[in-house]
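Asker: following is a predicted model, sequence given first.
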Amino acid sequence: MTTIDRDTPVLSLRSRLGRWDAKLSPYLYVAPFFVLFALTGLFPLLYTAFVATQDWDLIRNSGTFVGLQNFADVLSHRQFWIALRNTFSIFALSTIPQLIAAVTIAALLDRNLRAKTFWRMGVLLPYVVAPVAVALIFSNLFGDDYGLINNTLRDLGLNPIGWHTEPLASHVAIATMVNFRWTGYNTLILLAAMQAVPRELYEAAAIDGAGRLRQFLTVTIPQLRATLVFVVITATIGGLQVFDEPRMFDSGGTGGPDQQWLTVTMYLYNLGWGQFDFGRAASVAWILFLLIVAFGLVNLAITSRIASTEGRRS
């Protein structure tokens, strides 16, 4: 005869459902992100890798396997290396000044200003301006024959600058457009991180005799390390994928007569929708992806080394 242990609690159906809810709810909450990522991120990435190994026919929506031949063709193409050089040049001219300006403006906005909400929202206005509008604005500034800068130089008796003929000048003009749009966005991210820094640290530094500049270098910057890493990574991703500004820098959108400002993404676009060579276009996309991953790993290694060095010093 079976006996029932009266000390063993018997869970009701409601209690069991409550336990299942506590265990499964976190996974259900985060599941939509991973589903969307798989559909819009992971699947296109893997499909692009598949197309990169094919001699792809858009009409038949199929291809012939060619292995790594598309990668070899791209790496042997002189135009790709010109585009890569231009991309890194524009990236350096935009990212470095952009981060310096963003940190400086964020530090100024972190102080007690009158109408500080107005100024903080004002720095975001360039970000919401459409890229086409930005191109129209800066075309009047960097025009070779009618631009404001060249007209001013002529009035001063100086030689005009070939914004659309000289590689470095065109890179500076495009980098200025990029900085105009994205500096305010990064400023607000850094400002939010600055406001999270405990004020007791500034008070202690002031008691020790540190001035504003010293407080900024020894208190603010170290506390912003994690945010700066995030901003640097996002700026790197955006800088290496720059497309809108160089595409609209002239009416043709070809990167200049001698490819002075042709970027990797423009080169990819021209292969895909100009020559309909989707196999090589997909291989360019994967090369760019690997470059971004490499930059991210290098940045992670540098920041980890800096953090470990400061930890040993402390």
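Answerer: Good, I have the coordinates. Since we're looking at a predicted model, the values are computed, not measured.

Asker: please make it C-alpha for all contacts and neighbour counts, starting now.
Answerer: OK.

Asker: and D55, that's in a strand?
Answerer: Yes: applying DSSP: H, G, I helix; E, B strand; the rest coil, one finds D55 inside a strand.

Asker: residues in contact with it?
Answerer: By C-alpha atoms under 8 Å, 6 or more residues apart in numbering, the contact list for D55 reads G63, T64, F65, V66, D277, F278, G279.

Asker: and the residue nearest the centre of the protein?
Answerer: With distances taken as C-alpha atoms, centre = their mean, the residue of the chain nearest its centroid is G238 (2.8 Å).

Asker: second one coming, line it up with the first:
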Amino acid sequence: MTVQLDARPPATPASGSPRQSSGRLSRFDTRFSPYLYIAPFFLIFGIFGAYPLAYTFWVSLHDWDLLGADHPFIGAENYTRLLADTDFWHALVNTLGIFVISTVPQLLAALWLANLLNRGLRARTGWRMAVLVPNVTSTAAVAIVFGVLFGREFGMINWLLDLVGMDPIGWKSNRFASWVAISAMVDWRWTGYNALILLAAMQAIPRDLYEAAAIDGASRARQFWSVTVPLLKPTIIFCTIIATIGGLQLFTEPRMFHSGTNPIRGGPLRESQTLTMYMFENAFAPHYNFGYGSAVAWLLFALIAIVAAVNVLILRRLGGGNRPQKGAAR
């Protein structure tokens, strides 16, 4: 018996068939859907972020009086005038001084607090919620309370200093003392926020690393510096950048701290006037020079970028790689 084989090639799906359409749709979804998902962010950022930033730079090149109709182009004159202004340099020193005094203790305290909350405390959920309370408190209310605490005549801080035999400090009239008072206010508000971010990163560290370090004889402090801190480096960098951006843009805290004496100037002698306060003073009342204020804003933007980049470079060089080195816990 002879069996005749069918030598015809298998039928291919016709063009436009449901199978081909499904394959093209799948390839389109794989290739382009991620861009569609992130497109809303870039659209909103372009409208409310990139465009105002570029327009502010354009305004900084003009003599832009908010009360006038004409805005003549003057080039870099606002910037040259700004760099020769002693009030600008005074505000810059204030900004950097408050930033250093507030940011370094804030991050160190947040790291210590996160490590403490990572332990087996009783009612630890309540403690973790409690550290966020200062951050959700109204900034105006915090400034009023701290203004009373650091009052010269009836403030609690000077009362405590008097108990130990120290003279009262003029927290609102002395330049460095006002830096310390404002830094204490900033640290009280933001330490718990950074601590929760660091705590979340700590809980993602594998427990077997700590067990291996304990077997090698490492103490709890040695485990913290040799295991926890190296693995927290990306999160520490993130917190540092966020603290840098916020610390160099302080406005509400110093303004409310001097609410009774020239608040926008940071005190009678500009004891704690920051760059944002100086920008507000020139862009709005009493000067209404929006072009000059825009120049201040752009120099502040450049300062934030430079300081953030320096912080990232320093933190990346400290402590080696992101993983603990072999034998580091011994």
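Answerer: In hand now; what should we look at? Owing to the predicted nature of the structure, the values given are computational and were not obtained by experimental measurement.

Asker: which of the contacts of D55 of the first structure lies closest to R312 of the first structure?
Answerer: Taking C-alpha to C-alpha as the measure, R312 of the first structure sits nearest to G279 out of the contacts of D55 of the first structure, at 49.7 Å.

Asker: residues near the closest one, how many?
Answerer: Residues lying near G279 of the first structure (other C-alpha atoms under 10 Å) number 28.

Asker: from the contacts of D55 of the first structure, which land in helices?
Answerer: Using DSSP state H, the subset of the contacts of D55 of the first structure located in helices is F278, G279.

Asker: can I get the contacts of D55 of the first structure in TSV with distance to L217 of the first structure?
Answerer: As requested, these are exported to TSV (distance: C-alpha to C-alpha, whole Å):
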residue	distance to L217 of the first structure
G63	57
T64	58
F65	56
V66	54
D277	51
F278	49
G279	49
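
Asker: just the buried ones out of the contacts of D55 of the first structure, please.
Answerer: Applying 16 or more other C-alpha atoms under 10 Å to the contacts of D55 of the first structure, the neighbour count classes G63, D277, F278, G279 as buried.

Asker: which one in the first structure is aligned with L66 of the second structure?
Answerer: When the first structure is aligned by TM-score structural alignment, L66 of the second structure is paired with L58.

Asker: its match: what's it in contact with?
Answerer: Going by C-alpha under 8 Å, 6+ apart, L58 of the first structure touches F276, F278.

Asker: what residues does the aligned partner of S170 of the first structure in the second structure make contact with?
Answerer: Using TM-score structural alignment, the equivalent of S170 of the first structure in the second structure is S178. Applying C-alpha under 8 Å, 6+ apart to S178 of the second structure gives the contacts W171, K172, E271, S272.

Asker: where's S178 of the second structure, which helix or strand?
Answerer: S178 of the second structure belongs to helix 175-203 when assigned by DSSP states H and E.

Asker: just the helices in the stretch 51-200 of the second structure please.
Answerer: Remark: helices assigned in the stretch 51-200 of the second structure by DSSP state H, counting those that start in this stretch are 51-60, 77-83, 86-117, 124-130, 133-136, 139-149, 156-163, 175-203.

Asker: have a look at how far, on average, the longest one is from the first structure.
Answerer: Superposing on the first structure and averaging over aligned pairs (mean C-alpha distance after the TM-score superposition for the first structure), helix 86-117 of the second structure comes out at 0.4 Å.
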